[in-house]
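Engineer: how does the following fold in three dimensions:
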Amino acid sequence: MYITVLQDNKETLGDLYNYKFKYFLSENDKDKVNEKPKLDIQVDIGNLPISISGSEANAVLEPKGHSSSSASQKSFKVTLDEKSGKWKGQKIINLSKSPYDMSRIRNKLAFDLFKTIPNMFSLRTQFFHLYIKDLSGSSKQFIDYGLFTQVEQPNETYIKNHGLAQQGYLYKAEFFEFNRDDERIKNVDDPSYNKIEFEKVLKIRGIEDHSLLIGMLDDVNNYSLNINDVIKKHFDRENYLTWLAVNILTGNWDTNSQNFLLFSPITAERWYFIPWDYDGAFGYESQPHEQELYAPWQTQPLSNYWGVKLHKRFISDSNNLKDLTQELEEVSKYMSEEKVKSLVSKYYSQTSSIIKTLPDLNFIPSTLENYEKEIKRLPSVIETNKKRFYENIDTPMPIFLGIPEVQGNKTVFKWEESYDLKGNDLFYNFSLSTDPDFKNVVFNKDSLKDMTITVENLAKGKYYWKVDIYNSKNKHQIAFDLYHIVSGKSYYGEKELIIN
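Structural biologist: Have a look, this model is predicted:
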């Protein structure tokens, strides 16, 4: 693919590279909504049905991605204009760099596997070798930008192209945990409806009428309703089970609040999960440069979903857990080690020569030796994650620590009750220290049955506290909480407390 950035742009390719997505905008920034640089370009894909002449633009280029927007190598979104026609039925061409994926093939591997799995949606993908000529800067020649993976845009065009519906409700999760969130999730006829606020939770890609979504969220958050009745009314159960099983087996842990879409045909009133972004799957967390960046519970398949209301309620039902286990075994047949190995070998032959040369060679997150090891490791990951699932069934679920209450010379600590999927007895070990490494413990109490403890006569100063959970089989769990220090180190399962 060849892209020419035209000379008369108000912004430059350099502006695009300086852009960084902001997750939580301040009050002063709320109207900016992560404004992205947009550049008029000429794009030549070889089989695009348009003849390019002179300085006429045929598309717009902008940065793509959230966390990846901070990477040195950027991902792009190309939007073809009306006179350009469509490329393979698509007006939007996503070019994902996957800068933190050492193999650079995880996204394509995932979506090609999904094509064969019943009750699972997939997206079309293709590798591209990209060249860019930047007439807005000093470059007058095409420069090699290396390997990219094109990933189909799931939007209204996607729904029509795949014969799913002529119209539908479609949302992309931005930070969405199936909470009611009635301050942001409102219908368009509500006088206080704010699309900017709404889209901080869910990006609207279909019909802008949220009554169906709100009805589903009301029921998910209504604990007087049986969760199985809620699932039957609002979701396609087989698709939901398959989506959960696929994410567990691929190890796509970053799917509890983002990296998925919700879709409902206008005639069905039933929600389906559509997958999105799998360059963080297939053992991503075990790459040499990524280790220690995850809390223990994040790589435990069931614990990872425990903080999401829908998944927590569903998994808590023993029959649902049994169904999920059966689905996991069935789906794993479509992602056998032999099948994955065959696809990885195919992709390696297509991409390795690009990755091993400039510019990509300079940006591999580790060494070439580790790159080769990573390629060989990928086929074994599915079985590793299946073992994690079965181990997690025997493990207590994570909790959230409460806010301590100071009552005179007493400090009362509270925490949530944990849950054991097999009904084993649970115990809590409480520890209080003056340092986050817990080398100087000033108080501890083990084998607590209650979710509270009172500590007396704490001197003024800074403290750190944690609760370790054990069941009667001596399986261990920590809290969801995180204490992060300025130097960058993270302490999982603990909170800071300041006594004045």
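
Engineer: C-alpha from now on. contacts and neighbour counts both.
Structural biologist: Noted.

Engineer: what's near enough to touch L48?
Structural biologist: Applying CA atoms under 8 Å, 6 or more residues apart in numbering to L48 gives the contacts 84-87.

Engineer: in helices only, show me the residues you listed.
Structural biologist: Among those, no member is found in helices (DSSP state H).

Engineer: in PyMOL, how would I select just the buried ones from the residues you listed?
Structural biologist: Buried residues within these, by 16 or more other CA atoms under 10 Å, are selected in PyMOL with:
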select buried, resi 84+86
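
Engineer: now, which of the contacts of L48 sits nearest F282?
Structural biologist: Using CA to CA, W87 comes nearest to F282 of the contacts of L48, at 29.5 Å.

Engineer: ok, back up a step: of the contacts of L48, closest to I207?
Structural biologist: Closest approach to I207 among the contacts of L48 (CA to CA): K86, at 22.3 Å.

Engineer: quick one on the thing from earlier: mind giving me JSON lines with the contacts of L48 and columns for distance to F175?
Structural biologist: Output for the contacts of L48, formatted as JSON lines (distance: CA to CA, whole Å):
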{"residue": "S84", "distance to F175": "34"}
{"residue": "G85", "distance to F175": "34"}
{"residue": "K86", "distance to F175": "31"}
{"residue": "W87", "distance to F175": "31"}
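
Engineer: Proceed likewise with the subsequent sequence, for comparison:
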Amino acid sequence: MDEAAKLPNYKLFIKPSDLKELRRDIWVDMPIPAQLNIDGKRLEVDVSYRGSHIRDFSKKSYYVSFYKPKKFKGSSEIHINAEYKDPSLIRNKLSFDFFSQIGVLAPYSQHVFLTLNGKPEGIYLEIESVDENFLRRRNLPAGSIYYAIDGDANFSLMSDLDKAVKKSLKSGYEKKFGKASEDKFLERFIYNINTIPRSEFERGIIKYIDVEKYLRWIAGIIFTSNYDGFVHNYSLYRNGETGLFEVMPWDYDATWGRDVNGKMMEADYVPLQGYNTLTARILDVDSFRKQYQKLLVEIMNQQFTLEFMVPRVEKLLGIIRPYVLQDPYKKDSITQFDQELRVITEYILERRKYIQSEIVKLN
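Structural biologist: You can find the predicted model right below:
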């Protein structure tokens, strides 16, 4: 239990009448008032359910915004994810940490143990909100942040949802932070991705996106195998100083060998070439494709190895295991939890084989 003590204890208190209202319609985003006690500090907060299909699960995920005080540890809001379909409960955090390790901006996350009105709700993953506080915490220039909210965030002029021309260049995005004037930069970016002539693309696209960082983000998707990562599960940040866009990961529980339903996923399921328009155009440029190939080799040799990853997996699993036994939704699945080190290890081995076999095709 010594290791488990490292998990912060989050105690959520909601009036029975408000809790009844919250549960009345799980699809309503209207928050209800609550108190959140974090390691002895009492905070007044607003709480609502979060996510799309995950709201149907018995173990709910929460969006928490701080009301009094307005900020806690530099954040005005946090996400508390149930990680319900991930038998290991660590894939999201493992992925965010991996992205950071390969040089991609990613939200901070930590496991916590949540109780609701005194009743254990189990292990959750607290995830930092990607907003102005995210930028401030990292001393990054202000600019704008957009969330990719559906498949139309595919960097194309064509809708991924109805296969027609998009009604707006902002389709698929929701602005989280930034002035109204920032929208024109996003629209110009999407338009130019699709209209810069092939002969001018190498010189033209670098005016809009940091290609090096974009390739690192793509590499992160490839190594973790996040199927939806190319057109969803990300946020877009425009650096106000450089004027260039960067991409950050979000929602990476369906990774490291398991899909969105927690089922085993084949190691060759996600191709190296990706799925979206911007990736296709960037990898069509010889110099960018060689840069990408070199980057994949570099990460294969440094971070995506058993020597690098297994100790990190073991540490995360070891820290939360005592609390899995106290999680009312997961304690009966402890046998499966104990097999997840093997599942992730085998995924890394098989994914390495696949990438090594495919990487020559980038020549």
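
Engineer: tell me where the second structure has helices.
Structural biologist: Counting by DSSP H, the second structure has these helices, from start to end: 16-24, 91-101, 132-137, 183-195, 201-204, 211-224, 277-283, 286-302, 306-324, 334-338, 340-358.

Engineer: out of the ones you listed, which is closest to P107 of the second structure?
Structural biologist: P107 of the second structure lies closest, by CA to CA, to one member of these: helix 91-101, at 6.6 Å.

Engineer: okay, and the closest one goes to which residues in the first structure?
Structural biologist: Per TM-score structural alignment, the counterpart of helix 91-101 of the second structure in the first structure is residues 106-116.

Engineer: in this structure E152 of the first structure contacts R124, no?
Structural biologist: Yes. Applying CA atoms under 8 Å, one finds E152 of the first structure in contact with R124, separated by 5.2 Å.

Engineer: aligned partner of T279 of the second structure in the first structure?
Structural biologist: In the first structure, T279 of the second structure lines up with H311, judged by TM-score structural alignment.

Engineer: correct me, but its match touches S303?
Structural biologist: No. H311 of the first structure lies out of contact with S303 (CA under 8 Å); the separation is 10.1 Å.

Engineer: the two - which one has more neighbours?
Structural biologist: S303 (23 against 20; other CA atoms under 10 Å).

Engineer: and the more buried one, how far is that from I266 of the first structure?
Structural biologist: In this structure, S303 of the first structure and I266 of the first structure are 34 Å apart, going by CA to CA, to the nearest Å.

Engineer: same check on D144 of the first structure?
Structural biologist: The gap separating D144 of the first structure from I266 of the first structure is 44 Å, by CA to CA.

Engineer: what's the answer for M216 of the first structure, then?
Structural biologist: Taking CA to CA as the measure, M216 of the first structure falls 15 Å from I266 of the first structure.

Engineer: right, and the pair among the contacts of L48 of the first structure with maximum separation?
Structural biologist: Checking the contacts of L48 of the first structure with CA to CA, the most distant pair is S84 and W87, at 8.6 Å.

Engineer: show me what stretch 129-145 of the second structure is in contact with.
Structural biologist: With CA under 8 Å, 6+ apart as the test, stretch 129-145 of the second structure has contacts from 74-79, 107, 128, 175-179, 182, 235-241.

Engineer: filter these down to the buried ones and hand me the ChimeraX line.
Structural biologist: The buried residues among the contacts of stretch 129-145 of the second structure can be selected in ChimeraX (16+ other CA under 10 Å) with this line:
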select :75,76,77,78,79,107,128,175,176,177,178,182,235,236,237,238,239
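
Engineer: show residues contacting stretch 213-226 of the first structure.
Structural biologist: For stretch 213-226 of the first structure, the external contacting residues (CA under 8 Å, 6+ apart) are 178-180, 185-187, 227, 230, 234, 309-310.

Engineer: for stretch 248-255 of the first structure, same thing?
Structural biologist: Stretch 248-255 of the first structure has contacts (CA under 8 Å, 6+ apart) with 110, 247, 278, 280-283, 298-299, 301, 304, 328, 332, 381-383, 385-386, 389.

Engineer: also stretch 268-285 of the first structure?
Structural biologist: Contacts for stretch 268-285 of the first structure (CA under 8 Å, 6+ apart): 98, 101, 104-107, 110, 120-122, 212, 233-236, 239-240, 243, 250-254, 259-264, 290-291, 293-294, 378, 381-382.

Engineer: export the helices of the second structure as JSON lines, with columns for distance to I54 of the second structure.
Structural biologist: Putting the helices of the second structure into JSON lines (distance: least, CA to CA, whole Å) gives the following:
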{"stretch": "helix 16-24", "distance to I54 of the second structure": "14"}
{"stretch": "helix 91-101", "distance to I54 of the second structure": "14"}
{"stretch": "helix 132-137", "distance to I54 of the second structure": "25"}
{"stretch": "helix 183-195", "distance to I54 of the second structure": "29"}
{"stretch": "helix 201-204", "distance to I54 of the second structure": "40"}
{"stretch": "helix 211-224", "distance to I54 of the second structure": "21"}
{"stretch": "helix 277-283", "distance to I54 of the second structure": "28"}
{"stretch": "helix 286-302", "distance to I54 of the second structure": "32"}
{"stretch": "helix 306-324", "distance to I54 of the second structure": "20"}
{"stretch": "helix 334-338", "distance to I54 of the second structure": "20"}
{"stretch": "helix 340-358", "distance to I54 of the second structure": "21"}
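
Engineer: mind checking the ones you listed for the one nearest to R55 of the second structure?
Structural biologist: helix 16-24 (10.4 Å).

Engineer: show residues contacting the closest one.
Structural biologist: Against helix 16-24 of the second structure from outside (CA under 8 Å, 6+ apart): 31-33, 48-49.

Engineer: can you give me how far that helix is from the chain middle?
Structural biologist: Its chain's C-alpha centre and that of helix 16-24 of the second structure lie 29 Å apart, by CA atoms, centre = their mean, to the nearest Å.

Engineer: equivalent analysis for stretch 11-19 of the second structure, please.
Structural biologist: So, by CA atoms, centre = their mean, the centroid of stretch 11-19 of the second structure is 28 Å from its chain's centroid.

Engineer: stretch 260-269 of the first structure too?
Structural biologist: From the chain centre to the centre of stretch 260-269 of the first structure is a distance of 20 Å (CA atoms, centre = their mean).

Engineer: and for stretch 343-359 of the first structure?
Structural biologist: The answer for stretch 343-359 of the first structure is 25 Å, by CA atoms, centre = their mean.
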